[in-house]
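Asker: I'll drop the sequence and a predicted model, then ask my questions.
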Amino acid sequence: MKKLELGNSGLQVSEIALGCMRMDQLSTQEANRVIEQSMEAGIDMFDHADIYGAGKSEEIFADAIDMNPSIREKMVIQSKCGIRDGFFDFSKEHIIRSVEGSLQRLKTDYLDILLLHRPDALMEPEEVAEAFNELKQSGKVRHFGVSNHNPMQIELLKKSVEQDLIANQLQLSLMFTPMIDAGLNVNMEHDPSIVRDGGVIDYSRLHDMTIQPWSPFQHGFFEGVFVDNDQFPVLNEKLQEYADKKGVSKSAIAIAWILRHPANMQPIIGSMNPERISQIAKASDVTLSREEWYDLYRVAGNKLP
């Protein structure tokens, strides 16, 4: 598994990370197999959030590996906070309380990365900065970032936050490409030309923020997986063609498509199937040509201007 640097943090991580949202549905033994298989495949970064399984996903993760310092130093753990029941909360009190809860459930003294999960319309950057400073100085969080934020929201945070924001988790897949579409359809009078995210992909490259695509196999907003989906026969035929050509699975090709982008992205895969994780991890060894990348983009239903 190839490595990449998260932002400009100096933190070297696997270029594919495992999202642990569904880990609450596994037994301790099943979770252990998922984690061990991930690490055998070269995945050393694990993405959590305080709301995943109402905290149970973090608990099962820690129990599954019998968390201890020797195991902890082999992995990079990221968690997120800010989503509550019916509202978003970036208050200093909630951020700190959320981190302390995650640390307790994960049975660790620190998070490698903390992300703010979804934008809080009532965010006060000075209050976020106070929380980040306290967490950094106490050693409870080493690096910080955001999730689902646009460039101006990030700039507003940076007005007060002293630490670098090294990552932004955003929805992206071969079948969900608005942040790519807008850059290809500049000044055109049709829907793909609409800039919905403030130019976040170019902003991220300019400011050394790593984009972490979530739901990399979904079409639409949680409408289903497109791989092996009868709704998309032409796309799956093309995925199979490249899978056969490269000697990997169709899912690996879908991830290789994301990895080919020069923004140096880190896809978050959410599979809890050890065999599928191993298959997907092989995407790190696949390089798509420019022609192959655009071929898949067009077959996914996108038109070039």
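Answerer: That came through fine.
Asker: From now on I want contacts and neighbour counts done on CA atoms only, so please keep to that.
Answerer: Noted.
Asker: Could you check how far residue 71 is from residue 44?
Answerer: In this view, residue 71 and residue 44 are 11 Å apart by Cα to Cα, to the nearest Å.
Asker: Quick check on these two: which one has the bigger neighbour count.
Answerer: When neighbours are counted by other Cα atoms under 10 Å, residue 71 and residue 44 differ, and residue 44 comes out ahead with 23 against 10.
Asker: Enumerate every residue touching the more buried one.
Answerer: Counting by Cα atoms under 8 Å, 6 or more residues apart in numbering, residue 44 touches 13-14, 17, 38, 74-76.
Asker: Output those as JSON lines; include the columns distance to residue 137 and neighbour count.
Answerer: JSON lines is the format used below for these (distance: Cα to Cα, whole Å; neighbours: other Cα atoms under 10 Å):
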{"residue": "13", "distance to residue 137": "23", "neighbour count": "20"}
{"residue": "14", "distance to residue 137": "27", "neighbour count": "25"}
{"residue": "17", "distance to residue 137": "27", "neighbour count": "25"}
{"residue": "38", "distance to residue 137": "32", "neighbour count": "25"}
{"residue": "74", "distance to residue 137": "23", "neighbour count": "11"}
{"residue": "75", "distance to residue 137": "22", "neighbour count": "16"}
{"residue": "76", "distance to residue 137": "19", "neighbour count": "19"}
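Asker: take a look at this one as well, against the first:
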Amino acid sequence: MRTIKLGTTDLDVPVVAVGCMRLDTIDRADAQAFVQTALDQGATFFDHADIYGGGKCEEIFADVIEMSSSVREKIILQSKCGIRKDSFDFSKEHILSSVDGILKRLKTDYLDILLLHRPDALVEPEEVAAAFDQLEQEGKVRHFGVSNQTPRQIELLKKFVKQPVVANQLQLSITNASMITRGWNVNMENAEAVDRDGGILDYCRLHDITIQPWSPFQFGFFEGVFLDNPKFPELNAKIDEIAAKYNVSNTTIAMGWLLRHPAKMQPVTGTMNVQRLKDCVKASEINLTREEWYGVATAAGYVLP
């Protein structure tokens, strides 16, 4: 699979990351087949979080991949922490204990990347900095990033954290693309001109932070997928038209729409279906034309001024 540099690191990562949030929803045999398919497709970047399945997803992953030092060398592991029941927690104590739990469940000595999950309103960035320093010094985490954060939230962390922020995981799909479409609605009086994210897309590009779109096929907030959904007839017609041209699935084109953006994003899959995973990976071989990309955008309902 095609690769990109992750943030400012020298780490070459596949352009499609494999999300493991639902690994606990399938049986062991299917989980093993899913992980092996990812490896066979060159999808060696696996995204986890300590809350996925209450930790079970990380345990299942380590089990089915038969984690060992030789296996560990061939994959890239990312996990997230900071979400607790009914609260968020970026305290030093919680970050350190979370990472220890993650490493134990994944049966590894280190994470390639640790992301801070949903922003903690009570964050004390000095504590985050202390936690990151200790994790780096102990060799438990090699790179650090965030998830669902605005430019100002990242800047606040950077005032104290010395490690580069290499990734920001954000909700982004064709139907949830305001961070992109706001760019052509500057100084307009329509709803698409409203700044909901502080200009995070341009901020990440300016600071070499890799955007990792999550839920790349969802509309709303986990309301369902837009592909083959009668709520989006024009969008699906356009995607199907382009898919027929390239002789690929609609999944491939929807993923390819994100990969066509020059920000060099790394979408995170959410499927546990082997064929859909293959279709996602196939998108790394597709390069939509400018006309096709804008055609999908307008079919999704975004109006060009």
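Answerer: Here it is on my side, so go on. For clarity, every value in this text was computed on a predicted model and none was experimentally measured.
Asker: And the strands in the stretch 1-150 of the second structure, which stretches?
Answerer: In the stretch 1-150 of the second structure, the strands defined using DSSP state E, counting those that start in this stretch lie at 3-5, 12-14, 18-19, 45-47, 76-81, 83-84, 87-88, 111-116, 141-147.
Asker: can you redo those strands as JSON lines with distance to residue 246 of the second structure?
Answerer: Formatted as JSON lines, the strands of the stretch 1-150 of the second structure follow (distance: least, Cα to Cα, whole Å):
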{"stretch": "strand 3-5", "distance to residue 246 of the second structure": "21"}
{"stretch": "strand 12-14", "distance to residue 246 of the second structure": "22"}
{"stretch": "strand 18-19", "distance to residue 246 of the second structure": "23"}
{"stretch": "strand 45-47", "distance to residue 246 of the second structure": "26"}
{"stretch": "strand 76-81", "distance to residue 246 of the second structure": "30"}
{"stretch": "strand 83-84", "distance to residue 246 of the second structure": "41"}
{"stretch": "strand 87-88", "distance to residue 246 of the second structure": "44"}
{"stretch": "strand 111-116", "distance to residue 246 of the second structure": "34"}
{"stretch": "strand 141-147", "distance to residue 246 of the second structure": "33"}
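Asker: all helices for the second structure, in order.
Answerer: 28-40, 56-64, 69-72, 92-106, 125-137, 151-158, 178-181, 200-206, 233-246, 250-259, 274-282, 290-299 (DSSP state H).
Asker: what about the closest residue to residue 106 of the first structure other than its chain neighbours, how many neighbours?
Answerer: Counting by Cα to Cα, 6 or more residues apart in numbering, the nearest residue to residue 106 of the first structure once its immediate chain neighbours are dropped is residue 62, at 4.9 Å. A count of neighbours around residue 62 of the first structure, defined by other Cα under 10 Å, yields 22.
Asker: Residue 59 of the second structure now?
Answerer: For residue 59 of the second structure, which is what you asked about, the neighbour count (other Cα under 10 Å) is 19.
Asker: Tell me which residue of the first structure matches up with it.
Answerer: Superposed on the first structure with TM-score structural alignment, residue 59 of the second structure falls opposite residue 59.
Asker: Could you count how many residues lie near the closest residue to that match other than its chain neighbours?
Answerer: In space, and not counting its chain neighbours, residue 59 of the first structure is closest to residue 105: 4.8 Å by Cα to Cα, 6+ apart. The burial count assigned to residue 105 of the first structure is 19, neighbours taken as other Cα under 10 Å.
Asker: and residue 105 of the first structure, what is it in contact with?
Answerer: Contact partners of residue 105 of the first structure, counting by Cα under 8 Å, 6+ apart, are 55-56, 58-59, 62.
Asker: From residue 268 of the first structure, how far out is it?
Answerer: As judged by Cα to Cα, residue 105 of the first structure and residue 268 of the first structure stand 21 Å apart.
Asker: Same check on residue 224 of the first structure?
Answerer: 16 Å.
Asker: neighbour-wise, which of those two wins?
Answerer: Each of residue 224 of the first structure and residue 268 had its neighbours counted (other Cα under 10 Å), and the higher figure belongs to residue 268 (24 against 12).
Asker: Go ahead and confirm the more buried one touches residue 211.
Answerer: No. Residue 268 of the first structure is beyond contact range of residue 211, at 10.0 Å (criterion: Cα atoms under 8 Å).
Asker: returning to what we had before: got the contact list for the residue nearest to residue 106 of the first structure?
Answerer: 105-107.
Asker: Now distance to residue 32 of the first structure too, for those residues, in CSV please.
Answerer: Output for the contacts of residue 62 of the first structure, formatted as CSV (distance: Cα to Cα, whole Å):
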residue, distance to residue 32 of the first structure
105, 16
106, 14
107, 15
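Asker: count of neighbours near the residue nearest to residue 72 of the second structure when sequence neighbours are not counted?
Answerer: In space, residue 72 of the second structure comes closest to residue 108 once its chain neighbours are excluded; the distance is 7.5 Å by Cα to Cα, 6+ apart. Residue 108 of the second structure has 16 neighbouring residues, counting by other Cα under 10 Å.
Asker: give me every residue that touches residue 108 of the second structure.
Answerer: For residue 108 of the second structure, the set of contacting residues under the criterion of Cα under 8 Å, 6+ apart consists of 67-68, 72.
Asker: now residue 298 of the first structure
Answerer: Contact analysis of residue 298 of the first structure by Cα under 8 Å, 6+ apart lists residue 304.
Asker: Contacts only, for the nearest residue to residue 128 of the second structure once chain neighbours are set aside.
Answerer: Counting by Cα to Cα, 6+ apart, the nearest residue to residue 128 of the second structure once its immediate chain neighbours are dropped is residue 92, at 5.7 Å. Counting by Cα under 8 Å, 6+ apart, residue 92 of the second structure touches 127-128, 130-131.
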